[in-house]
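Trainee: Got a sequence here, can you model it:
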Amino acid sequence: MKHAVMNNENRSSNIGEPTVRITRARAKALGSSSGLPPLHPSAKQNARHVLGGNLKRAASDNNNLAENSAACPQPKKRAVLKDVTNIKCDNLYINCINAARGQIVGCQPRKGSLQKKEKVAPARFVQNSKVPGDRRADLVGEMKKIEVEEIQEVSPAANLTIEPTKVNARYMGTAVRSSTEADSSVPMISPSDREDGMLRVKRENLDDRGITDIDSKHKDPLMCSLYADDIYSNLYARQVDRRPVADYMEKLQRDITHGMRGILIDWLVEVSEEYRLVPDTLYLTVNLIDRFLSENYIEKQKLQLLGVTCMLIASKYEEICAPRVEEFCFITDNTYTKEEVVQMESRILNYIEFQVSVPTTKKFLRRFIQAAQVSYKVPSVELEFLANYLAELSLTNYSFLKFLPSLIAASAVFLARWTLDQSDHPWNPTLEHYTRHKFSELKTAVLELQELQQNTTKCMVNAIREKYKQSKFKRVSDLRSSKPVEALF
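Mentor: Sure thing, here's the model as predicted:
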């Protein structure tokens, strides 16, 4: 402080003296011209002096600066979009849009960065309480025009026709509403609501045709009701591609007969009961046997080896705990070694190209039984067991290879309903819709199934009949229809 006061006093006493620092260059210039230094120094030196003086400013200078700043306040810096809360301007909304657009245009993407094909328009917020009522409609109209132009600029080849307010509601969650649309809002549709709407429309279409919706209990995730139609559409297409040749016995196989095949499958039924395998394993085993025999010649000494190997592959695919290779060798009384089974397994898998997933009769039968029991107040256990019994009878008969698995499943349900109740027709629009087979298409398969059902003395394979004579299956193998089913056709 003392030095600052002394400097002020010295300056006030020596008013006429130059206040500029005399350097060597200036002294040399003074000596040559014999004159005084200029009263106003150059701009460069003045700026240097000012910068140097700012580092150590006197107290009086600080006070004067404070007084001057109080008398002339500096303008407050604002953001690019400005504060729109307390300002009323006719072109307020347009200015905000232009400012935001200038920011987006000014930011160029770096080289090598991924550029998105589509851009979302920036968020726009308009407070209706701060905008006059007569001007609000004009702002909404201008906003719609600008948003349509921006959408066309971003994706000119898309040819999108989207309402601007819906775009804002979808991406920003906020929609600008005019005075006439003050009470209306754009609903936000959640995935669950969309699924419920789709199921509701589907159910209404089915009710118009007299079809009962079996997927109405869509809240149960184990039913997969939302995807059931798509799943079975895929199964219907694949059952044609991965089916065996219907007459391979006559064309290729000369050492085995229809009876040998039936005896093999009847023995495999006993094996599946011994190891408590699921029914899907048995159906897949028979499918693998027929697919391999369709294009591969085999001797009758290797037929049992083919059967146990196909059951081994099916068990690995369907079972949680599949039996070991040694167990299948033991079940054949060690007729085949482990090396022979493994070698046959490799041969089968290479032939089918590891396409083990096959739509068998059992897969269709589950859904058809569910459709058949919709009209019942209480689910019929006898109907389910009898339909499964008739479908398994078709496995042992070589002549059923000419039918599709879905047709065999539909015929088994048809005959089971007729066996249990002859008072009503066994086919209805619900079954026709879900099985995708008309009543007239089932005639041949139903008649052959009924012949197998009634033929109890001449048949040499009885493992399936003995299996369904058990009390846990309600002894459905003993049931017969009192009226012939042929009268229905």
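Trainee: When you work out contacts or count neighbours from here on, use the C-alpha atoms and nothing else.
Mentor: Noted.
Trainee: Kindly list the longest helix within the protein.
Mentor: Among the elements of the chain assigned as helix by DSSP state H, the one spanning the most residues is helix 133-154.
Trainee: Could you point out the helix or strand that follows that helix?
Mentor: helix 164-171 (DSSP states H and E).
Trainee: quick one: buried residues of that next one?
Mentor: In terms of neighbour count (16 or more other C-alpha atoms under 10 Å), helix 164-171 has its buried residues at 164, 165, 166, 167, 168, 169.
Trainee: Check which helices and strands the longest helix of the chain is in contact with.
Mentor: Packing partners of helix 133-154 (3 or more C-alpha pairs under 8 Å, 6 or more residues apart in numbering; DSSP states H and E): helix 164-171.
Trainee: buried residues in the next helix or strand after the helix it packs on?
Mentor: Counting by DSSP H and E, the next helix or strand C-terminal to helix 164-171 is helix 191-208. Using 16+ other C-alpha under 10 Å as the test for burial, helix 191-208 gives 199, 203, 206.
Trainee: before we move on, back to that, buried sites along the longest helix of the chain?
Mentor: For helix 133-154, using 16+ other C-alpha under 10 Å, the buried residues are 136, 137, 139, 140, 143, 147, 150, 151.
Trainee: please give me the structure for this one as well, since I'd like to look at both together:
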Amino acid sequence: MKKEKSVTLTALELPGRLTRSQAASCSESRQFPPLKVVTQQNQKQSKGANPKRPVSDNTRLGRKRRSVLRDVTNISCENTYSSSFNATKIQSDAMEQSQIQLGSNAKGLPEIGLRSEDVTCSVNLQHNALDSQTPGISAQTLISQKKVLQIVEAKKGNLSGAPNIAKDPDVTDIDAGFEDPIFCTIYVVDIYDNLRVAELSRRPYPHFMETVQQDITQTMRGLLVDWLVEVSEEYKLVPDTLYLSIYLIDWFLSKNCIERQRLQLLGITCMLIASKYEEINAPRIEEFCLITDNTYTKEEVLKMEIQVLKSVAYQLFAPTTKTFLRRFLRAAQASYPDPIIDLECLGNYLAELTLMNYDFLNFLPSMIAASAVFLAGWTLDQSSHPWNPTLQHYTGYKASDLKSTVLALRDMQLNTDGCPLITIRTKYRQEKFKCVAALSSSKLQDAMFRRQS
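Mentor: Below is the predicted model:
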């Protein structure tokens, strides 16, 4: 009997090595695992395999791992996997198509319709626009939001939100002839379309002084901005740092109530964050503490920095007036044979004036930038209309859309309310800025805004 049993065991193979405890349990239950006959194919595979590292595909552990992964990944996430695969395929097809068009006609590439990222942003924009229709939002803001929504919806159908350059001879192509990759002429249309969407979703609440704040006023905010302009001049910071600093301040104040003793702390902290984001060599924390006569310590600034970053959810970028002003000024310069430095300086001066005024939070940054270009053109040349089809094409605004913003900006230029804050005016009275702060414009007629360019 023992001899027959040994012969049977050599001819058959158990599916795996049994321990003593497993053998004892099997003998008690009288249920032994099924036997498996070793075939010639399995013998050949076992001879060619590494004896120290068994092939996982031929073991029970390998089959178990595959079955588990199939159950978890392929079945439960089948829809997600297929949708991501389709999205990847669509993106690859779109990239191949853009490469073909780039090789054949590089100038026609910016006219491609919305991409998948634009569609996603437009969907989020619709929800944000519906959520923002509260009694606190002005009618002008809602009109601007609706206008941008129409532009995005138009681009979904391979239409342009403004006249086509190729079909409209009055529109100058400001991106033609620029081979420098720093101008991003291939992607500039899509970039600014996304910026127009982002300025709606990432903007401070325009009435936080009346609803959120209890200890600070509009005058205190104006004093803080005026002082930060002086600080930016002291440290020779780029204009984007100043604009981003004011944006972070307004965003934080629209969500958090703050005491007046900590308002200056908020100002230097937001400028510190903006400097880290925009500057090549940002000033140190100690320098910002020193400029406040050491009113605040380094630890207080670091603590406030954490609060500001959490408030913006660590999303520091947001399109400001300066972001749009560069392109709008470039479109305005296309009307002249040679670039006019006075136009650029005056446009920047008018845009910076709006930083001090709390009421300009009711207007979109792109609308403020377009209005600054409108008023700057009228101030320098009052013999012709300051708006033309090229500006209308690249700004997306008609002259009638800018009436209220331009009139409010002209009041700021003339200082009709007698504002005592003079830092920005003193800054732009310097010769390097062509003394544009000393210029003034004549009265604007209503017919200028009724004219269709």
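Trainee: Drop the TM-score for these two in here.
Mentor: TM-score for the superposed pair, counting by TM-score structural alignment, normalised by the length of the second structure: 0.64. Supporting figures: 305 aligned residues with a C-alpha RMSD of 2.4 Å.
Trainee: Export the buried residues of helix 164-171 of the first structure to TSV and append columns for distance to residue 211 of the first structure.
Mentor: Shown next, in TSV, are the buried residues of helix 164-171 of the first structure (distance: C-alpha to C-alpha, whole Å):
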residue	distance to residue 211 of the first structure
164	42
165	41
166	37
167	39
168	42
169	39
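Trainee: Please enumerate the helices of the stretch 301-450 of the first structure.
Mentor: 303-318, 325-331, 338-352, 361-372, 381-396, 405-420, 429-435, 443-454 (DSSP state H, counting those that start in this stretch).
Trainee: give me the stretch of the second structure that the fourth one matches.
Mentor: This points to helix 361-372 of the first structure. Helix 361-372 of the first structure lines up with residues 321-332 of the second structure when matched by TM-score structural alignment.
Trainee: which residues are in contact with the matching stretch?
Mentor: With contact meaning C-alpha atoms under 8 Å, 6 or more residues apart in numbering, stretch 321-332 of the second structure is reached by 174, 239-240, 243, 343-344, 347-348, 351, 365-366, 368-370, 373, 390-391, 394-395.
Trainee: so how far does that stretch sit from its counterpart in the first structure?
Mentor: Compared with the first structure after fitting, stretch 321-332 of the second structure has a mean deviation of 0.3 Å; criterion: mean C-alpha distance after the TM-score superposition for the first structure.
Trainee: In the second structure, point out the residues matching stretch 304-322 of the first structure.
Mentor: Counting by TM-score structural alignment, stretch 304-322 of the first structure corresponds to residues 264-282.
Trainee: Report the buried residues of that stretch.
Mentor: Neighbour counts over stretch 264-282 of the second structure (16+ other C-alpha under 10 Å) mark 264-275, 278, 282 as buried.
Trainee: next one: stretch 297-306 of the second structure
Mentor: 301, 304, 305.
Trainee: Could you do stretch 361-371 of the second structure as well?
Mentor: Quick answer for stretch 361-371 of the second structure (16+ other C-alpha under 10 Å): 361, 362, 363, 364, 365, 366, 367, 368, 369, 370, 371.
Trainee: leaving aside the residues next to it on the chain, what's closest to the aligned residue in the first structure for the first one?
Mentor: Residue 361 of the second structure is assigned residue 401 in the first structure as its aligned equivalent, the criterion being TM-score structural alignment. Taking C-alpha to C-alpha, 6 or more residues apart in numbering, and ignoring the residues beside it in sequence, residue 401 of the first structure has residue 246 as its nearest neighbour in space, at 5.0 Å.
Trainee: Please work out which residues of the first structure line up with stretch 236-254 of the second structure.
Mentor: Aligning stretch 236-254 of the second structure against the first structure (TM-score structural alignment) gives residues 276-294.
Trainee: repeat for stretch 27-40 of the second structure
Mentor: Using TM-score structural alignment, stretch 27-40 of the second structure finds no match anywhere in the first structure.
Trainee: mind checking the end-to-end distance for that stretch?
Mentor: Terminal residues of stretch 27-40 of the second structure lie 31 Å apart, using C-alpha to C-alpha, to the nearest Å.
Trainee: now do stretch 7-24 of the second structure
Mentor: 22 Å.
Trainee: got it, and stretch 320-328 of the first structure?
Mentor: End to end - C-alpha to C-alpha - stretch 320-328 of the first structure spans 17 Å.
Trainee: pretty sure residue 222 of the second structure is in a helix, no?
Mentor: Yes. Membership of residue 222 of the second structure in a helix is supported by DSSP: H, G, I helix; E, B strand; the rest coil.
Trainee: give me every residue that touches the aligned residue in the first structure for it.
Mentor: Using TM-score structural alignment as the criterion, residue 222 of the second structure maps onto residue 262 of the first structure. Counting by C-alpha under 8 Å, 6+ apart, residue 262 of the first structure makes contact with 396, 397, 398, 461.
Trainee: ok, now residue 148 of the second structure?
Mentor: 196, 197.
Trainee: Repeat that for residue 128 of the second structure.
Mentor: By C-alpha under 8 Å, 6+ apart, the contact list for residue 128 of the second structure reads 200, 201.
Trainee: Go again with 7 Å.
Mentor: residue 201 (C-alpha atoms under 7 Å, 6 or more residues apart in numbering).
Trainee: how close does it sit to residue 197 of the second structure?
Mentor: 10 Å.
Trainee: what's the answer for residue 444 of the second structure, then?
Mentor: Distance of residue 444 of the second structure to residue 197 of the second structure, computed by C-alpha to C-alpha: 31 Å.
Trainee: how about JSON lines for the contacts of residue 262 of the first structure, with distance to residue 357 of the first structure and neighbour count added?
Mentor: Below are these laid out as JSON lines (distance: C-alpha to C-alpha, whole Å; neighbours: other C-alpha atoms under 10 Å):
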{"residue": "396", "distance to residue 357 of the first structure": "21", "neighbour count": "22"}
{"residue": "397", "distance to residue 357 of the first structure": "23", "neighbour count": "18"}
{"residue": "398", "distance to residue 357 of the first structure": "22", "neighbour count": "17"}
{"residue": "461", "distance to residue 357 of the first structure": "28", "neighbour count": "19"}
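Trainee: Between those residues, which sits nearest residue 255 of the first structure?
Mentor: When the contacts of residue 262 of the first structure are compared for distance to residue 255 of the first structure (C-alpha to C-alpha), residue 398 wins out at 15.6 Å.
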